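Chemist: Build me a model:
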Amino acid sequence: MYVTQLSALRNYWYVIARSGDSTPKSVRLFGQDYVLWQSEGGEPVLTQPFCPHRGADLATAAIVVDKLICPYHGWQFDINGRCTAIPQLDPGLPIPPKAKLATWPVIEKYGLYWTCVGRPAVPGPPAWLEADELQWEIHVDFFEPWNASAFRIIDNNLDQSHPAFVHQNTFGNPNAPLVPKYELHRTTMGFRSRIPQQVGGVGPQMGIVDEDRSFSRIQEAELLGPLHTRIRLEYGGSPPDYCFYSTATPVDDTHSIYIRCSALAGDSTSQPYELFHSYSRRVVDEDRLVLEATNADFPIDIKSEVHLRCDLTTLEYRKVLARIDRTDVGQASTKLGDAPGDLRQTSP
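Modeler: Below is the predicted model:
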């Protein structure tokens, strides 16, 4: 299945820009074009890409206070899409009712702008425990275009067996490919798993230069939404923990924007961000190399692939997408997953 074929995905929230990016700017989502702009007061809005008068590209428009000014004929639009002024209109005549722009809501959260171009199934982006409640130090690590399906990016975030081979130049060990047994717990919006791991090479993510040191940790992997994940790495309090909050914005079937934010439990001395980010760059590049060569047609029929014991998270991800596919796309109450419950790891 391609991302544009799963219509219900449009009912969720996706990152379209970093907070503070200059606007107006072109945005592409599910193969359709939009324009993001914000008033001088900072209120953002997403609109249709072309002026309803003669089709000018509004990404090249000017912004004057709280108005978007069409570069072709100077028509003015407010953040609600209403045309407020037409320079060529004869005095005394009303503005034509069709002189307006379609608009979509934009929310600013975690240093990012998010939008929903469907009928919102949820009121906003998935909540992030480490940022919202624990108040860890937050960074937007990566915001970059990838030539990969958004499904493949999220599936990779949840995959437990690829690090041994994909990340063997950072923290993976091809001589230890077996994944410990683990359980999976369904949540209202997806699922969560806790997986014990023994890893080396990850010292820089905790402020430790020595990449040969080995650590025992628990990886908590959670699906927060159809294209949203949370991965927390727990080290028992020393060294400090960290958490990745990731999403893949579906530009179209074969292109995505990969976004990853990090929350660090340590301070700038115990967990220096520059060291953390430099190491993260190496890890992410390893993922990207593989994912940009994967098939964008992502199977959600679990009978179409071979599954192993270690694939519990990625198998459940396919089941989640299949359940979404079976829902009524028009229902704003669309939810991921079933009632919470424990799923024990068994052979598929």
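Chemist: going forward, measure contacts between C-alpha atoms and count neighbours the same way
Modeler: Fine.
Chemist: State the helix or strand in which the closest residue in space to His185 that isn't next to it in sequence lies.
Modeler: The shortest distance from His185 to any non-neighbouring residue, by C-alpha to C-alpha, 6 or more residues apart in numbering, is to Asp342 (4.6 Å). In this assignment (DSSP states H and E), Asp342 forms part of strand 341-343.
Chemist: Now do that strand: distance to the chain's middle.
Modeler: Its chain's C-alpha centre and that of strand 341-343 lie 26 Å apart, by C-alpha atoms, centre = their mean, to the nearest Å.
Chemist: Report all helices and strands that that strand contacts.
Modeler: strand 183-186 (3 or more C-alpha pairs under 8 Å, 6 or more residues apart in numbering; DSSP states H and E).
Chemist: Return the set of buried residues in the strand it packs on.
Modeler: Within strand 183-186, the residues that qualify as buried are Leu184, His185, Arg186, counting by 16 or more other C-alpha atoms under 10 Å.
Chemist: Contacts only, for the residue nearest to His185.
Modeler: The contact partners of Asp342, taken as C-alpha atoms under 8 Å, 6 or more residues apart in numbering, are Glu183, Leu184, His185, Arg186.
Chemist: Any chance of a markdown table for those, columns distance to Arg309?
Modeler: Formatted as a markdown table, these follow (distance: C-alpha to C-alpha, whole Å):
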| residue | distance to Arg309 |
| --- | --- |
| Glu183 | 11 |
| Leu184 | 12 |
| His185 | 16 |
| Arg186 | 18 |
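Chemist: From those, pick the one nearest Gln5.
Modeler: Arg186 (25.1 Å; C-alpha to C-alpha).
Chemist: where exactly do the helices run in the stretch 1-150 of the chain?
Modeler: 129-132, 150-158 (DSSP state H, counting those that start in this stretch).
Chemist: Counting neighbours, which bits of the shortest one end up buried?
Modeler: So that's helix 129-132. Quick answer for helix 129-132 (16+ other C-alpha under 10 Å): Glu130, Ala131.
Chemist: what's the answer for stretch 51-69, then?
Modeler: 51, 56-63, 66-69.
Chemist: gap between the two ends of that stretch?
Modeler: From its first residue to its last, stretch 51-69 covers 10 Å (C-alpha to C-alpha, to the nearest Å).
Chemist: and what of stretch 220-231?
Modeler: This stretch, stretch 220-231, spans 6 Å end to end (C-alpha to C-alpha).
Chemist: Kindly report the same for stretch 76-90.
Modeler: 16 Å.
Chemist: before we move on, what about stretch 133-153?
Modeler: 27 Å.
Chemist: outside of it, which residues touch it?
Modeler: Residues from elsewhere that reach stretch 133-153, judged by C-alpha under 8 Å, 6+ apart: 2-3, 18, 110-111, 130-131, 227, 248-250, 252-267, 277, 288, 291-298.
Chemist: Now do the helix ranked longest in the chain against helix 150-158, angle only.
Modeler: If you go by DSSP state H, the chain has its longest helix at helix 273-291. Counting by axes from the mean of the first three to the mean of the last three C-alpha atoms, to 10 degrees, helix 273-291 points 120 degrees away from the direction of helix 150-158.
Chemist: Next, the structure of the following sequence, for comparison with the previous one:
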Amino acid sequence: MSSPGVFANLTAQRACWHPVAFASEITDRPAHADLLGEPLVVWRGADGTPRAMSDLCVHRGTALSLGWVKGDELVCAYHGWRYGADGRCTAIPQKEDPAAVPAKARVAAYRAQERYGLIWVALDEPRWPLPEVPELEDGEWIIVPAGPYRWRCDAARQVENFTDFGHFPWVHPGLLGDPERPVVPPYQVETDGHVLRYQIVRPEAPNSDDFPVFANEQAGPPERRSRYELHLPYTIVLRLGWGGQRGMVYFFASQPVAADQCVGYVVIGRNYNTDQPDRVIQEFEDTIFGQDQVVVESQRPERVPFDLAAELHLKFDAVAVAYRKTMRDLGLAASDAIGITAK
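Modeler: Below you'll find the model as predicted:
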């Protein structure tokens, strides 16, 4: 079994897009990020295009994120070595001919893109594209970012919590659920390659006076219509409706920092409450994720046990069962989280 914080058997996860930062956080200074245990430096070229490389200068192992951007290159803060977007060192100022650079003077460069207000990185050729969420790009919906949410657990635990219907009345009473109506309605999960699709109509709490973020207006027990797409390994598109024209889209993605650390990013689109300050919904998300964090960080084992015999599953846990099975089938499950048996 690998040590805490170290991933094992994650070739398949390297070939996936993962978020590493909000796009607004990557400006004219390089920034550090960790992905699947790899230290990265994320920066923008002269045209604003995001770039990602190993955050270790090949010369003395200094963090390149301590340096600065000059033109279309990244400069190391220790000795001034310069690197292009492909990771190749382009200049060594200590030499009489700075351009006479050894061929091995280069660092690993990775694919990066900016979409949905996030910077995404893939360490190997991606197996799948990012999900299509036109509501977040058509310019007609109000877009609100929330987070990042840094948790001491693996990203799969954070994702499973997001999709767990049974905990809403107990962890989020009066906000996402009603303890007087805890029954999870029946639903089906369809598996389409690396995407799980499911929808549910369930009871929810009335709109909170503190957080009037939802669009339910009917008298009596409100119902929410939720359509989920879980794009493995760690991205969720959730579309909410209340039977009318008003709609909300939750876009959630978890960054697998290390085997025992993750960062969750939320981007929310809605076509109502256009004058409401962003802070209202951001404070709502901070509250929800804060309530969840205490519970999820207490879970043992810290990493999701992908062996279905390791935990008790009931019918309303269909998402977790499908998620764990498909993660294993596609080789996306960490090897040290497999094979745990029930006690």
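Chemist: which residues in structure 2 does the strand holding Asp342 of structure 1 align to?
Modeler: Using TM-score structural alignment, strand 341-343 of structure 1 lines up with nothing in structure 2.
Chemist: swap in stretch 136-147 of structure 1?
Modeler: With TM-score structural alignment as the criterion, stretch 136-147 of structure 1 aligns to 141-152.
Chemist: number of nearby residues for the equivalent of Gly166 of structure 2 over in structure 1?
Modeler: The alignment partner of Gly166 of structure 2 in structure 1, by TM-score structural alignment, is Ser161. Applying other C-alpha atoms under 10 Å, we find 17 residues neighbouring Ser161 of structure 1.
Chemist: Which stretches in the stretch 201-343 of structure 2 count as strands?
Modeler: 223-231, 235-241, 247-258, 261-270 (DSSP state E, counting those that start in this stretch).
Chemist: Structure 1: matching residues for the first one?
Modeler: Which is strand 223-231 of structure 2. So strand 223-231 of structure 2 sits over residues 216-224 in structure 1, by TM-score structural alignment.
Chemist: Could I get the contacting residues of the counterpart of Val15 of structure 1 in structure 2?
Modeler: Using TM-score structural alignment, the partner of Val15 of structure 1 in structure 2 is Pro19. Pro19 of structure 2 sits next to Leu118, Ile119, Trp120, Val121, Ala253, Ser254, Gln255, Tyr265 when contact means C-alpha under 8 Å, 6+ apart.
Chemist: Tell me which residue of structure 1 lines up with the second one.
Modeler: By that I understand Ile119 of structure 2. Aligned partner of Ile119 of structure 2 by TM-score structural alignment: Tyr113.
Chemist: what about its match, distance to Thr247 of structure 1?
Modeler: Tyr113 of structure 1 is 13 Å from Thr247 of structure 1, where distance means C-alpha to C-alpha.
Chemist: more neighbours, those two?
Modeler: Set Tyr113 of structure 1 next to Thr247 and count neighbours by other C-alpha under 10 Å: Thr247 wins out with 27 against 22.
Chemist: Map that one onto structure 2.
Modeler: By TM-score structural alignment, Thr247 of structure 1 lines up with Ala253.
Chemist: ok, so what distance separates its match from Val267 of structure 2?
Modeler: Computed as C-alpha to C-alpha, the Ala253 of structure 2 to Val267 of structure 2 distance reads 9 Å.
Chemist: show me what contacts the closest residue to the match of Gly166 of structure 2 other than its chain neighbours?
Modeler: Spatially, and ignoring its direct neighbours in sequence, Ser161 of structure 1 is nearest to Val179 (6.4 Å; C-alpha to C-alpha, 6+ apart). The neighbourhood of Val179 of structure 1, defined by C-alpha under 8 Å, 6+ apart, consists of Gln160, Ser161, Cys310.
Chemist: Mind checking which of the residues you listed are in helices?
Modeler: Going by DSSP H, the helices hold none of the contacts of Val179 of structure 1.
Chemist: ok, the residues you listed in structure 2: which stay?
Modeler: Contacts conserved in structure 2 for the contacts of Val179 of structure 1, using both residues aligned by TM-score structural alignment, their matches' C-alpha atoms under 8 Å: Gln160, Ser161, Cys310.
Chemist: Was I right to think the second one contacts Leu308?
Modeler: It stands for Ser161 of structure 1. No: with contacts counted by C-alpha atoms under 8 Å, Ser161 of structure 1 stays clear of Leu308, the gap being 10.0 Å.
Chemist: quick revisit: what separation is there between the match of Gly166 of structure 2 and Pro226 of structure 1?
Modeler: Here Ser161 of structure 1 is placed at a distance of 21 Å from Pro226 of structure 1 (C-alpha to C-alpha).
Chemist: Kindly report the same for Ala127 of structure 1.
Modeler: On the measure of C-alpha to C-alpha, Ala127 of structure 1 and Pro226 of structure 1 end up 14 Å apart.
Chemist: And for Gly201 of structure 1?
Modeler: From Gly201 of structure 1 to Pro226 of structure 1 the distance is 30 Å (C-alpha to C-alpha).
Chemist: Surely Thr254 of structure 1 and Thr294 touch.
Modeler: No: using C-alpha under 8 Å as the test, Thr254 of structure 1 is too far from Thr294 to be in contact (9.8 Å).
Chemist: So these two - more neighbours on which side?
Modeler: Legend: neighbour count by other C-alpha under 10 Å for Thr254 of structure 1 and Thr294, higher for Thr254 (22 against 15).
Chemist: Contact partners for that one?
Modeler: Thr254 of structure 1 neighbours (C-alpha under 8 Å, 6+ apart): Asn147, Ala148, Ser149, Ala150, Ala296.
Chemist: I'd like the distance between it and Ser304 of structure 1.
Modeler: 21 Å.
Chemist: Stretch 306-313 of structure 1: which residues count as buried?
Modeler: So, applying 16+ other C-alpha under 10 Å, buried residues of stretch 306-313 of structure 1: Cys310, Asp311, Leu312, Thr313.
Chemist: Now check structure 2 for the residue matching the first one.
Modeler: Think Cys310 of structure 1. Looks like Cys310 of structure 1 aligns to Phe316 there (TM-score structural alignment).
Chemist: Can you tell me how far that match is from Asp192 of structure 2?
Modeler: 20 Å.
Chemist: And for Thr287 of structure 2?
Modeler: In terms of C-alpha to C-alpha, Thr287 of structure 2 sits 33 Å off from Asp192 of structure 2.
Chemist: Who has more neighbours out of the two?
Modeler: Thr287 (15 against 10).
Chemist: Could you find the counterpart of that one in structure 1?
Modeler: Using TM-score structural alignment, Thr287 of structure 2 lines up with Arg282 in structure 1.
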